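> heads up, no residue letters with this:
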């Protein structure tokens, strides 16, 4: 199905939707349920990891490190969401660079990213173990798309023309 935009037919989901269908084919209802469940489980794992005591502890360590550098942010998101920053600016301010530099140093010093990754992965692995069939459906669907890739590369051996 297409939708007209500026007098041109645009496929459902735009170019990304067309690419998804070209590579992976249409999702069966079973595969779609698997994708939906995987997305929900990923979101739940992320949310659970954010409130995990290990993540809270590493966030406190990072915040302490930041205070030692003259900045007060409860967690990395607070630094990003600081209303002083103009995220649309082509060039960051000196203050933004100073906070970003301190943030990176403190994240590395406390292994914040490693702890966050490990804790979230733990929750994801538990979710996969609790729902073994649905992720298997997604893997099967993605594998079928991967098998189609060599033929698609031969068929579309150049960049597609814009719509």
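Done, it's in. Because the structure is predicted, anything quoted here is derived from the model rather than measured. Numbers count the residues shown, from 1 in each chain.

> switch to C-alpha atoms for all contacts and neighbour counts from now on
Noted.

> all strands for the chain, in order.
2-5, 8-11 (DSSP state E).

> in the last one, which residues are buried?
Applying a neighbour-count criterion of 16 or more other Cα atoms under 10 Å, the buried positions in strand 8-11 are 10-11.

> what does the first one give?
Neighbour-count burial for strand 2-5, counted by 16+ other Cα under 10 Å, picks out no residue.

> now render the strands of the chain as a markdown table, adding distance to residue 76.
What follows is the strands of the chain, written out as a markdown table (distance: least, Cα to Cα, whole Å):
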| stretch | distance to residue 76 |
| --- | --- |
| strand 2-5 | 40 |
| strand 8-11 | 39 |
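
> how far away is residue 55 from residue 100?
20 Å (Cα to Cα, to the nearest Å).

> of these two, which one has the most company?
Legend: neighbour count by other Cα atoms under 10 Å for residue 55 and residue 100, higher for residue 55 (21 against 16).

> how close does that one sit to residue 85?
Separation of residue 55 from residue 85 (Cα to Cα): 26 Å.

> another structure for you, compare them:
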């Protein structure tokens, strides 16, 4: 499994994670529910011009508003918790763990996003059959979700957005194999050895069998290794080196797929107008 595929799989886990109860057990502690903790510190990349993660987030906000209005017109009560602000930054771990505060608190576990948890619980447990029919629709009537999508995507051509995701995975993997990144990873490994840890790269540290990322338990050792991981990344500038290498790869892919990416850019521009109108 490529690193990009693994990263995507890890991000999916958080969507339906359930807050664990606290514990004083010696092996570790349970994760605490937390508001978004990890700042958007991933370096910018050429693909950002086409990805528009912030637009994806505002599109969700606009859809939420349109659905609320639609449900109200149908006389159906509808009041889900707000969308999590963390969803505005889905790639905050593109190059692995980067924030020392998060590392010291959660180790390699993803911080539990309390806002996302509240919204997930609402849709999983609180939505009634009447509400779900109004939301998703029936044979006789379109649902409010479909109606909101139609409004937001009016005039937006269907583009191969999956292409962009695939290219993003390719650029990440290709950059990782570049000489500069491999050198920086060796320097990172040497830095970790000075702190008593032997790993060939950050991915190996994250996949250490001693911490089960599916369990809420976080040991002191996991937090210590994660903290050293981030510190060594900063010391050898691994994140910067990796981002520079990936930017070079992405510029080459942009030249190769210029026509397809331009269609995505134009579609984003129209979508942005529709979203702004819906939120205005």
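Looks like it arrived, so ask away. Here the structure is a predicted model, which is why all the values come from computation and not from measurement.

> so which of the strands of structure 1 is nearest residue 116 of structure 1?
Closest of these to residue 116 of structure 1 is strand 8-11, at 38.2 Å (criterion: Cα to Cα).

> list the helices and strands the closest one packs on?
strand 2-5 (3 or more Cα pairs under 8 Å, 6 or more residues apart in numbering; DSSP states H and E).

> how far off centre is the strand it packs on?
Here strand 2-5 of structure 1 shows a centroid-to-chain-centroid distance of 28 Å under the convention Cα atoms, centre = their mean, to the nearest Å.

> with stretch 114-130 of structure 1 instead?
Worked out by Cα atoms, centre = their mean, stretch 114-130 of structure 1 lies 15 Å from the chain centre.

> number of nearby residues for the residue lying closest to residue 217 of structure 2 once chain neighbours are set aside?
With sequence-adjacent residues excluded and distances taken as Cα to Cα, 6 or more residues apart in numbering, residue 217 of structure 2 is closest to residue 30, at 4.6 Å. Residue 30 of structure 2 is flanked by 18 other residues according to other Cα under 10 Å.

> just give me the match in structure 1 for residue 253 of structure 2.
Under the alignment (TM-score structural alignment), residue 253 of structure 2 pairs with residue 127 in structure 1.

> over to residue 173 of structure 2?
By TM-score structural alignment, residue 173 of structure 2 lines up with residue 47 in structure 1.

> could you report the separation of its match from residue 82 of structure 1?
Distance from residue 47 of structure 1 to residue 82 of structure 1, by Cα to Cα: 22 Å.

> cool, and residue 38 of structure 1?
Taken as Cα to Cα, the span from residue 38 of structure 1 to residue 82 of structure 1 is 32 Å.

> the two: which has the busier surroundings?
Using other Cα under 10 Å as the criterion, residue 38 of structure 1 and residue 82 rank with residue 38 on top: 19 against 12.

> I'd say the more buried one and residue 135 touch.
Yes. Under the contact definition of Cα atoms under 8 Å, residue 38 of structure 1 touches residue 135, with a separation of 6.5 Å.

> all helices of structure 1, in order?
Here structure 1 has its helices, by DSSP state H, at 14-24, 29-50, 53-68, 76-80, 94-110, 112-130, 133-155.

> now find how far off-centre the longest one is within its chain.
Just to be clear, that refers to helix 133-155 of structure 1. Centroid separation for helix 133-155 of structure 1 versus its chain: 20 Å, with Cα atoms, centre = their mean.

> got the angle for that helix vs helix 29-50?
Orientation check (axes from the mean of the first three to the mean of the last three Cα atoms, to 10 degrees): helix 133-155 of structure 1 against helix 29-50 gives 110 degrees.

> list the contacts of helix 133-155 of structure 1.
Contact partners of helix 133-155 of structure 1, identified using Cα atoms under 8 Å, 6 or more residues apart in numbering, comprise 23-25, 27, 30-31, 33-35, 37-38, 128.

> buried set for that helix?
For helix 133-155 of structure 1, by 16+ other Cα under 10 Å, it's 134-135, 137-138, 141-142, 145.

> which one of these sits closest to residue 71 of structure 1?
Taking those together and measuring to residue 71 of structure 1 by Cα to Cα, the closest member is residue 135, at 42.2 Å.

> quick one on the thing from earlier: buried subset of the contacts of helix 133-155 of structure 1 as a ChimeraX selection?
Restricted to buried positions by 16+ other Cα under 10 Å, the ChimeraX selection for the contacts of helix 133-155 of structure 1 reads:
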select :23,24,31,33,34,35,37,38,128
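
> sweet, I'm off.
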